[in-house]
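Participant: sequence below, structure please.
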Amino acid sequence: MSTSTQTITAENVIRLFPDVNPSLAGAHKVPQDDRDLAGYDEEQIRLMEEVCIVLDENDVPIGSASKKVCHLMKNIDEGLLHRAFSVFLFNSDNRLLLQQRASEKITFPDMWTNTCCSHPLGIPGETGSELSEAVQGVRRAAQRKLDQELGIPAKQVPLDDFRFLTRIHYKAPSDGKWGEHEIDYILIIKADVDHQANPNEVQDAKYVSQDELKSMFQDSSLKFTPWFKLICNTMLFEWWDHLDTDLDRYTNETQIRRM
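Facilitator: Presented below is the predicted three-dimensional model:
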């Protein structure tokens, strides 16, 4: 899961990827006869039109491209990088809400992962070049996607309750065609919420303790998203131990962790 060795700069990205729009807003329509998406779920194909924020390796926005363009391995292997977020939602008993991705998902179907993982979009309110502005953008995106994927009302996850910990830069294939190459903003929130999964996004959801999650990792019949395993193996359990004591010491990191 090493990142691209080529330096990712605005100049290189614009030269290599004609599909990248140097502005952030705008539609990226996926043609109905797109061969890359033939045979996939209709709603998931529509979501491939979403506008992701294309970055240089220092998390500075270059422009935008469709979710489809950003997730093709042929583009990832040439250095196309975008912004993402991962939410870890704990209830008042410090149990973590996991989701199992739907079979309809184009990338990483059927895999267990953290509460919600997605992308801020190249739209007003979710973008930002400065870190503080970008963090607020991913908080808004997280609130939006928790509702869309898990039916969690926005009022139960207020923006100011999302705690930003760090950013990780990682690269991971899903299959031969699709994958991820992201600078992923890690958010933790503690809240007791109502949730009802959108079956096109999530096939199962459940709360787990640390020991229960570790037992799941030992079950060879279960599959996990690479970013979730990466975060768990390096940072999550330490954060979990400090949820109610001194989590502040882990928040608001300015350096990007390269993984």
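
Participant: for the rest of this, base every contact and every neighbour count on C-alpha atoms.
Facilitator: Will do.

Participant: OK, contacts around F224?
Facilitator: Listed by CA atoms under 8 Å, 6 or more residues apart in numbering, the contact partners of F224 are 111-113.

Participant: these in strands, which ones?
Facilitator: The strands, defined by DSSP state E, take in 112-113 from the contacts of F224.

Participant: filter the contacts of F224 down to the buried ones, PyMOL style.
Facilitator: Of those, the buried ones go into a single PyMOL selection, burial set by 16 or more other CA atoms under 10 Å:
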select buried, resi 111+112+113
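
Participant: E104: which of the contacts of F224 is nearest?
Facilitator: Ranked by distance to E104 (CA to CA), the contacts of F224 are led by M111 at 11.4 Å.

Participant: how much space separates that closest one from L47?
Facilitator: As judged by CA to CA, to the nearest Å, M111 and L47 stand 19 Å apart.

Participant: can you pull out the helices in the stretch 51-200 of the chain?
Facilitator: 67-71, 73-76, 131-150 (DSSP state H, counting those that start in this stretch).

Participant: adding distance to W240 and mean neighbour count, write those out as a markdown table.
Facilitator: Output for these, formatted as a markdown table (distance: least, CA to CA, whole Å; neighbours: other CA atoms under 10 Å):
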| stretch | distance to W240 | mean neighbour count |
| --- | --- | --- |
| helix 67-71 | 30 | 24 |
| helix 73-76 | 32 | 20 |
| helix 131-150 | 20 | 20 |
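
Participant: could you also give me the structure for this second sequence? I'd like to compare it with the first:
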Amino acid sequence: MNYVLEVNEADEVIGKQEKLYAHQQGILHRAFSIFIFNSQGELLLQQRADGKYHCGGLWTNTCCSHPLPNEDTLAAAHRRLMEEMGFDCELNFVQKFRYKAIMDNSLVENELDHIYKGVYNGEICPNPEEVQAIKYVSWEELQADLQQNPEQYTPWLKLICASVAI
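Facilitator: Below is the predicted model:
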């Protein structure tokens, strides 16, 4: 069974919840979102696999997930970057971001999201169970496409791009 860390508004762990239950009930929990750029300043996006429990087929940031109980958030970010995208690199903390969004299947993302960024130019080997496609886009291209085709992107990517200086 997969668990997420239930947190309060100060990002203090107050318990753990089964992941699906936390998303069904809209329980505030800790998460992370990773933004990887290449040396040309282009952002690596992933298209979530259709089989994901929510937002399948939508484009989103390079990697996003939840730390396991008793796992440091940065360590979890490195672990999931390798599991989802097949590479690891230096990650720098940007900020914490609090958001709540109702997903396409009535699940609720209520997250205190730790945002990390990094630079990577090497080989990418996406896990097909997690990712069905990848692409690099400039920040300007992404902002324009978020306006023109918002239905193609995850709710958290839209919120982060509108509110956080990455």
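
Participant: in structure 2, which spans are strands?
Facilitator: Along structure 2, counting by DSSP E, strands occupy 3-7, 13-18, 29-37, 43-48, 59-60, 63-65, 92-102, 108-119, 131-137.

Participant: quick one: closest of those strands to R80 of structure 2.
Facilitator: Closest of these to R80 of structure 2 is strand 63-65, at 7.1 Å (criterion: CA to CA).

Participant: pick out the residue nearest the middle of structure 2.
Facilitator: Structure 2 has C64 as the residue nearest its centroid, 2.3 Å off, counting by CA atoms, centre = their mean.

Participant: counterpart of that one over in structure 1?
Facilitator: Aligning on TM-score structural alignment places C64 of structure 2 opposite C117 in structure 1.

Participant: contacts only, for its match.
Facilitator: Contacts for C117 of structure 1 were tallied using CA under 8 Å, 6+ apart; they are 84-87.

Participant: make it 7 Å
Facilitator: Taking CA atoms under 7 Å, 6 or more residues apart in numbering as the contact definition, C117 of structure 1 lies against 85-87.

Participant: number of residues surrounding Q132 of structure 2?
Facilitator: The number of residues packed near Q132 of structure 2 is 18, by other CA atoms under 10 Å.

Participant: that one corresponds to which position in structure 1?
Facilitator: Under the alignment (TM-score structural alignment), Q132 of structure 2 maps onto Q203 of structure 1.

Participant: surely its match touches R101?
Facilitator: Yes - using CA atoms under 7 Å, Q203 of structure 1 makes contact with R101 at a distance of 5.9 Å.

Participant: tell me the spacing between R83 of structure 1 and I106 of structure 1.
Facilitator: Where I106 of structure 1 is concerned, R83 of structure 1 sits at a distance of 18 Å (CA to CA).

Participant: the more surrounded of those two?
Facilitator: Higher neighbour count among R83 of structure 1 and I106: R83, with 28 against 20, using other CA under 10 Å.

Participant: and the aligned partner of that one in structure 2, how far from Q152 of structure 2?
Facilitator: Aligning on TM-score structural alignment places R83 of structure 1 opposite R30 in structure 2. Distance of R30 of structure 2 to Q152 of structure 2, computed by CA to CA: 25 Å.

Participant: ok, now L58 of structure 2?
Facilitator: 5 Å.

Participant: same check on Y21 of structure 2?
Facilitator: Going from Y21 of structure 2 to Q152 of structure 2 by CA to CA gives 26 Å.

Participant: check the alignment and tell me where L230 of structure 1 lands in structure 2.
Facilitator: Aligned counterpart of L230 of structure 1 in structure 2: L159 (TM-score structural alignment).

Participant: thought F37 of structure 2 was touching L43?
Facilitator: Yes - assessed by CA under 7 Å, F37 of structure 2 is found in contact with L43 at 4.4 Å.

Participant: between those two, who's got more neighbours?
Facilitator: Using other CA under 10 Å, the more surrounded residue of F37 of structure 2 and L43 is L43, with 24 against 21.

Participant: residues touching the residue lying closest to E151 of structure 2 once chain neighbours are set aside, list them.
Facilitator: Leaving aside its sequence neighbours, E151 of structure 2 sits nearest to L58 (CA to CA, 6 or more residues apart in numbering; 8.0 Å). Each residue near L58 of structure 2 by CA under 7 Å, 6+ apart is listed here: 47-48, 152-154.

Participant: please say which position in structure 1 G118 of structure 2 maps to.
Facilitator: In structure 1, the residue matched to G118 of structure 2 (TM-score structural alignment) is I189.

Participant: quick check: the gap between its match and L96 of structure 1.
Facilitator: For I189 of structure 1, the distance to L96 of structure 1 equals 10 Å [CA to CA].

Participant: picking up where we left off before, the match of Q132 of structure 2 and F162 of structure 1, how far apart?
Facilitator: In terms of CA to CA, Q203 of structure 1 sits 25 Å off from F162 of structure 1.

Participant: likewise for E104 of structure 1?
Facilitator: Distance, E104 of structure 1 to F162 of structure 1, using CA to CA: 28 Å.

Participant: ok, I123 of structure 1 next?
Facilitator: 20 Å.

Participant: E129 of structure 2 reaches A49, doesn't it?
Facilitator: Yes - between E129 of structure 2 and A49 there is a contact under CA under 7 Å: 6.2 Å.
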